[in-house]
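> Sequence first, predicted coordinates after that:
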Amino acid sequence: MKAYTTYHLPLDLPEGHPFPLYKYRGVAEALRGLLLLEPAPEVPKEALFLAHDPLYLERVFREGLSRKESLRLGLPFTPAFLRRALHAAGGTLMAALDALEEGLGLNLAGGTHHAFPDRAEGYSLFNDVAVAVAWLRRRGFSGRVLVLDLDAHQGNGTAVFFGQDPTVYTLSLHGERNYPLKKERSDLDVGLPDGVGDGAYLRALEEALEKAGAFRPALVFYNAGVDVLKGDRFGRLSLSLEGVAQRDLRVYRFVKEVGAALVVVMGGGYNRDPRLTVEAHAATYRLALSSLA
């Protein structure tokens, strides 16, 4: 089984910046020997133009982002950052093709769900899932798609991308008072109070999956953010490692029950203990292998 990774791509960050660059290498190393790790390829520009606003893309490639736009992004715009974003989106696209062929596709990056059709936001330059869906549609895939977003933050960009698409169901389970301040409308939004632990979270997830199951998706994109862990710098929820594992197992059981193919993308994770971030992410992929591969 192969997985795509961007850990080999450098990125210079200001000293003390909270972006968890360490986790991409750490997760890849934790899974080495269990998966065939392949460098994520650059996404075809044609795929980007199928999803994103052409004027936005042309400006990004021609001149980058303004200082104001970089502040909204939360990262300095550099050629290295653009390259990583292109390859992260390429990893999700390739994982989607793998999923349709083999039932499971894995990207050890991606989950950039705050990117809108015409703007960058929240560490997200391109919306990798929206780009992958657009590419699959162009290649003739017509099945129903579920975007299951269990990152601690609402997938606001994803909600906008698919807001008028009846063939894609967006489900976001997130902190109600967390970023983004202005929530967009998913097909199903489940906002949770700060500090929610394992029990309440898993009950809410079970109810949400039951509703999503009625959609009968053929393909599921799982944004498996681990910023739901207690101690995350930005997550504001309080799941344990075991709680995150139970979350993942419920998702994989759901996928088997509905008979869908699955793409797993990494999503957020910013724990004050970097080892917990790496451990939780790696466990998500191990469980996917043991449950579905």
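That came through fine.
> all contacts plus neighbour counts: C-alpha atoms, from now on.
Fine.
> Quick check: the spatially most central residue of the chain vs R62, distance?
Centroid check for the chain by CA atoms, centre = their mean gives G111 as the closest residue, at 1.8 Å. Between G111 and R62 the computed distance is 25 Å (CA to CA, to the nearest Å).
> that older thread, list the contacts of the nearest residue to the residue nearest to the centre of the chain once chain neighbours are set aside.
Computed as CA to CA, 6 or more residues apart in numbering, the closest residue to G111 that is not its neighbour in sequence is G267, at 4.3 Å. G267 is in contact with A109, G110, G111, T112, D151, N223, A224, G225, V226, counting by CA atoms under 8 Å, 6 or more residues apart in numbering.
> Please work out how many residues are found near the first one.
Other residues within reach of A109, judged by other CA atoms under 10 Å, total 30.
> Enumerate every residue touching it.
By CA under 8 Å, 6+ apart, A109 lies in contact with Y4, T5, T6, Y24, A88, G91, T92, V265, M266, G267.
> rewinding a little: mind giving me CSV with the contacts of G267 and columns for distance to L249 and secondary structure?
Formatted as CSV, the contacts of G267 follow (distance: CA to CA, whole Å; DSSP: H, G, I helix; E, B strand; the rest coil):
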residue, distance to L249, secondary structure
A109, 20, coil
G110, 20, coil
G111, 19, coil
T112, 23, coil
D151, 16, coil
N223, 14, strand
A224, 12, coil
G225, 14, coil
V226, 14, coil
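> Against that first model, consider the following:
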Amino acid sequence: MARLPIVHHPDYDARFSPVHRFPMGKYTLLMNALRERGIVERASLHRPGPAPSNWLGLAHERGYVDRVLTQRVPRSIERLIGFAVDERVARRASLACAGTVLAARLALEEGLACNTAGGSHHARFEHGAGFCVFNDVAVAAQVLRAGGEVRRILIVDADVHQGDGTARIFADQPDVFTFSIHGAKNYPSAKETSDLDIELPDGTGDDAYLERLADGLDTALARFPDPDLAFYLAGIDPHHEDRLGRLSMTDEGLSRRDEMVLKALRERSIPTACVISGGYSRDMESLGRRHAIVFGVAETFV
């Protein structure tokens, strides 16, 4: 039986206070949920090291990279990010980028792989924002392209918030196609222009969401055929219990969404790296279990 490659590092959890607005403990709780479901036992586990600074500099301004790695990020930028960039946060951000690079390389070898972190899509070239320090998918895309491992990359972003940082980084790069399906009235208030944007009204539920997603996948794959690699940002913040989501999806709807995306990509033999992206429920245990959904779905495609 084929084994799903899973990338994880314990230091993805930077040990924030349980009452912090960003639910940092979800990375530990996700692994607990994967163990409870037997997914870890059936998977092949991989641990990244920190990303080299030259990797990070392929997607971010070098001065900003240096300020993160030396914990000298200005307070004005930390306010945009939403938390202070201390040593644990800097290490976590670097590890998550390396984890997404590793997941992408495993996907090229095995067809599909998942990182238990990643999806920090609000970070832009100049600085971080919206709980995102570095844009791990952008870093991974640039590392693999610079090394000649891939040329054409499709990014399918199903986080409830637009992937504005990713759209900005790749705005003038025709070999990277950005597709974002997100809440129309949610963060960020000023949207960027992805290669394909689908904006959803508040309260959108499973069936309406999935109908729009199916149309979007068809459009994206028609406009950008035969990518060498895809990244899938499987955010769970479209869920009706999410405190930042404003949509009305269920656990079943999220599972159907993940199956729709992965089926569309795997039917076309597109290697796919999954990252977990956003999720902000106040019930931390359910948050961990909900992030585990995409891993359970991914198992069925290996």
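Sure, I can see it. Predicted model, so just to flag it, every value in this text is computed and none were measured.
> Fetch the TM-score of the aligned pair.
Aligned and superposed, the two chains score 0.95 in TM-score terms (TM-score structural alignment, normalised by the length of the first structure); 292 aligned residues with a CA RMSD of 1.5 Å.
> what residue of the second structure matches up with the residue nearest to G111 of the first structure?
Aligning on TM-score structural alignment places G267 of the first structure opposite S277 in the second structure.
> State the three-state secondary structure for that match.
Under DSSP: H, G, I helix; E, B strand; the rest coil, the three-state class of S277 of the second structure is coil.
> The second structure: matching residues for stretch 278-288 of the first structure?
Counting by TM-score structural alignment, stretch 278-288 of the first structure sits on residues 288-298 of the second structure.
> For that stretch, what is the distance to the chain centroid?
With CA atoms, centre = their mean, to the nearest Å as the basis, stretch 288-298 of the second structure stands 13 Å off its chain's centre.
> buried set for stretch 38-45 of the first structure?
Residues of stretch 38-45 of the first structure classed as buried: P39, A40, P41, E42, V43 (neighbour count, 16 or more other CA atoms under 10 Å).
> What's the match for the first one in the second structure?
Matched across to the second structure, P39 of the first structure falls on R47, judged by TM-score structural alignment.
> so its match makes contact with V101?
No. Using CA atoms under 8 Å as the test, R47 of the second structure is too far from V101 to be in contact (11.4 Å).
> didn't L29 of the second structure look like it was pressed against G288?
Yes. If you go by CA under 8 Å, L29 of the second structure and G288 touch, sitting 4.8 Å apart.
> mind listing what's buried in the helix of greatest length in the second structure?
The single longest helix within the second structure, with elements called by DSSP state H, is helix 87-110. The neighbour-count check on helix 87-110 of the second structure (16+ other CA under 10 Å) flags 88-108, 110 as buried.
> Summarise which helices and strands that helix is packed against.
When contacts are defined as 3 or more CA pairs under 8 Å, 6 or more residues apart in numbering; DSSP states H and E, helix 87-110 of the second structure sits against strand 5-7, helix 62-69, strand 112-115, helix 136-146, strand 229-233, strand 272-275.
> Pull up the aligned stretch in the first structure for the third one.
Structural correspondence for strand 112-115 of the second structure: residues 104-107 of the first structure, per TM-score structural alignment.
> when you align them, which residue in the second structure goes with L73 of the first structure?
Checking TM-score structural alignment: L73 of the first structure goes with I81.
> With adjacent residues omitted, what lies nearest to that match?
A129 (3.9 Å).
> quick one, what contacts the one you found?
Contact analysis of A129 of the second structure by CA under 8 Å, 6+ apart lists I77, E78, L80, I81, G82, H122, A123.
> possible to save those residues as CSV with neighbour count and secondary structure?
Shown next, in CSV, are the contacts of A129 of the second structure (neighbours: other CA atoms under 10 Å; DSSP: H, G, I helix; E, B strand; the rest coil):
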residue, neighbour count, secondary structure
I77, 17, helix
E78, 19, helix
L80, 16, helix
I81, 19, helix
G82, 16, coil
H122, 26, coil
A123, 28, coil
